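K.L.:
this one's sequence-less:
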């Protein structure tokens, strides 16, 4: 009897029920985080442009921390180097889980969002360099600013405007954004390390190795793990490599699969899932909003100040990269993968869906602001222009994506209203129990 040939992976194809439910849980948390992130940014802008704007700068520049460990840092630096390490720790956990135990452990399914993320990094960087390469005052070093996608903002916008959009689109955006963050942290480590101290960098391996051994043995004791994590972060900071890299490495060290010794693979959630459950609310609800509050405040200076910012080639390059570069890069990379590989668009989806998500990925807030500070210096005039450009570009991308995806949401809503999706006694919708490709999930 001849075995049936394997089906080609489909872009935006329906994943497993467990994976789909997990993505839904993440979206609910990220939606709240996105609202808090926006609130932090708005409050910072209001305060920085109020008569009490000097107080905002005083708060950002206030120094705290032990001098003996060279950690007497400003509040703004603690937010960028310390709190964002939590954000990248969660990103590391999510990325590892996607590729070890998620639907994307299949290389054919993972190829599309990975290629999309790479395209969404390359094209914005190229467009920025085209605009700024001829400059002689170091403007080109900001090439990586428009390459990042903000997970919290993008998912929050998608959750608000796309209730009836297929969850596979949300899964695609989440995976693209996480891979995008990984590429961003590699860029930060490689291109934005001003000076490198080898001894602290090598010493980082000691607490990191101890942390890895403990988590591989399923140790959850905070009084053991947190000191090792802090030591890893401290030594990474001392080495000259941006300290958020430590967060990613610590996330990668956590095992994803359940312990077989504890009664089989279905005995209990994996340790990565446990840590993600614990730290995601801290990341989305505290770390990222506080960073936004400490980084987004820029004194615009009225219309003249805005005019100065928007005529700066750096700001122009950032806005073009976010609003045009992101959708061009993501859409082109997705088309190339579907054109030259076995990956195919799932029935019921259109390329306008890809374009809508690609435009939405142009919301580059958190990591873009971080790279801007590393490229031009915290508090510099050019750093202020970077903030204005990131805010303007992200807002433009959000508005354009809202228009596109709201129209698509209406289409999927009509499909949803015309169909009846019932659940069996096991509370799993029938659509997840049908052969793959037999129908399109629009719930």
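P.N.:
Great, that's in hand. Worth saying up front: this structure is predicted, and the values here are computed from it rather than measured.

K.L.:
contacts and neighbour counts: CA atoms only from here.
P.N.:
Fine.

K.L.:
how about residue 312, what does it touch?
P.N.:
residue 385 (C-alpha atoms under 8 Å, 6 or more residues apart in numbering).

K.L.:
The same query, at a cut-off of 7 Å, please.
P.N.:
If you count contacts by C-alpha atoms under 7 Å, 6 or more residues apart in numbering, residue 312 has none.

K.L.:
again with residue 255
P.N.:
Applying C-alpha under 7 Å, 6+ apart, the residues near residue 255 are 215, 216, 271, 272.

K.L.:
Can I take it that it is in a helix?
P.N.:
No - per DSSP: H, G, I helix; E, B strand; the rest coil, residue 255 lies outside any helix segment and is coil.

K.L.:
Any of the contacts of residue 255 buried? List them.
P.N.:
By neighbour count, with 16 or more other C-alpha atoms under 10 Å, those hold 215, 271, 272 as buried.

K.L.:
Which secondary structure element is home to the last one?
P.N.:
Meaning residue 272. helix 271-282 (DSSP states H and E).

K.L.:
Over to the first one?
P.N.:
With elements delineated by DSSP H and E, residue 215 resides in helix 205-216, which encompasses its position.

K.L.:
and the comparison structure, right after this:
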């Protein structure tokens, strides 16, 4: 349990502190909070918000920064959400990549089939509930909130894992099932962000820069040294690249890839994803939260460890800059996001998980019951981090975005519901 608590404190405690500060600040001095969030840091023609978009986001008082002689402005919000959060998504992508590519990876083979079906249910269920209830509320509401359909599809890995262990016990097979589901959910979420939430007019030619940087850094600093070291036990070229150049080639390639994403219209926070698979990795997976990973010396794991503390600070500022919602902003989008998560997740995960386990005969892990899928569904309904992020890109700044963010924050209620569901459905805790 210490390992899990350590992870949650590393990656989520500062996030919660930032979110709490934001909520208090926004509800006591709303104008100063929003001006802080959209404060301009750098006027330029290359990265940031367009001047017109920034004027709307900043609101009254923007003219004191004029005259405006550049096309774009880098704001505090853009710096965190669009640039620095790329490191958070890179860590998430690293876990997904290892789960898929490495020997013993958790998303490989038949053992991952039912969790992957359940993941699909955990996405389609919330979408159906969200859009269905929005349509029921009328065309005006539907048109206003429809673009937020992906907000309730998210699952916060850290908090879900923590609550899952509290409900089921550390040794219960449902915990591993939940973890597979959460990792796959993250992977699907990254794809949804890339396809459905571009940040501007698409210019796909710029992606050639991103993928060119990825191919170049892989060929020159990963494949070529290994090729030159064939039949050499001391591996001089690989050792030189590793010890002398370290992560720098990948950081430079990452910067180029990020810029390519920013200019292409795809969300730039995904800009490091093409680089993650190019970094030398371990030869087998020990699993997320595994203590063994701390002792791995491959470059990919070393980069992840080096990013741990910076990402903690980034998540603090992410919470501070995104969770500042006034309670008067609670509206239709709040309840739709919450319903999508707390109703749609359990129903979708149960329906798709049952279909995979029974009619398709893919089975579920030994020691798990079908009814446990309902409890897993409630645990997976904690959206928080990624739900907040999607809300910030699905809607422009304003009432609907604020209401949707409140729904993402309220999804913490799923933790309490999960504990109650565990009691109602008589979950037998397994600690070993």
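P.N.:
The structure has been received and is ready for your questions. Bear in mind the structure is a predicted one, so any value in this text is a computation, not a measurement.

K.L.:
quick check, nearest of the contacts of residue 255 of the first structure to residue 388 of the first structure?
P.N.:
residue 272 (36.7 Å; C-alpha to C-alpha).

K.L.:
Please identify the residue in the second structure that aligns with the closest one.
P.N.:
For residue 272 of the first structure, the aligned position in the second structure is occupied by residue 300, per TM-score structural alignment.

K.L.:
And that match, how close does it get to residue 43 of the second structure?
P.N.:
Residue 300 of the second structure sits 35 Å away from residue 43 of the second structure, going by C-alpha to C-alpha, to the nearest Å.

K.L.:
Kindly report the same for residue 225 of the second structure.
P.N.:
41 Å.

K.L.:
Residue 396 of the second structure now?
P.N.:
Plainly put, residue 396 of the second structure is 21 Å away from residue 43 of the second structure if you go by C-alpha to C-alpha.

K.L.:
the more surrounded of these two?
P.N.:
Taking other C-alpha atoms under 10 Å, residue 396 of the second structure and residue 43 do not tie; residue 43 has more neighbours (18 against 14).

K.L.:
how about stretch 174-188 of the first structure, aligned to which bit of the second structure?
P.N.:
Aligning stretch 174-188 of the first structure against the second structure (TM-score structural alignment) gives residues 179-193.

K.L.:
Mean distance between the matching stretch and the first structure after superposition?
P.N.:
Comparison of stretch 179-193 of the second structure with the first structure after fitting gives an average deviation of 1.5 Å (mean C-alpha distance after the TM-score superposition for the first structure).

K.L.:
And the helices in the stretch 251-400 of the second structure?
P.N.:
299-322, 332-339, 345-357, 372-379, 384-394, 399-410 (DSSP state H, counting those that start in this stretch).

K.L.:
just the stretch 1-150 of the first structure next, same as before
P.N.:
With DSSP H, counting those that start in this stretch as the criterion, the stretch 1-150 of the first structure has helices spanning 17-48, 53-61, 75-77, 84-100, 107-132.

K.L.:
Tabulate the ones you listed in JSON lines, adding columns for mean neighbour count and distance to residue 412 of the first structure.
P.N.:
JSON lines is the format used below for these (neighbours: other C-alpha atoms under 10 Å; distance: least, C-alpha to C-alpha, whole Å):
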{"stretch": "helix 17-48", "mean neighbour count": "18", "distance to residue 412 of the first structure": "18"}
{"stretch": "helix 53-61", "mean neighbour count": "16", "distance to residue 412 of the first structure": "45"}
{"stretch": "helix 75-77", "mean neighbour count": "21", "distance to residue 412 of the first structure": "43"}
{"stretch": "helix 84-100", "mean neighbour count": "23", "distance to residue 412 of the first structure": "27"}
{"stretch": "helix 107-132", "mean neighbour count": "23", "distance to residue 412 of the first structure": "22"}
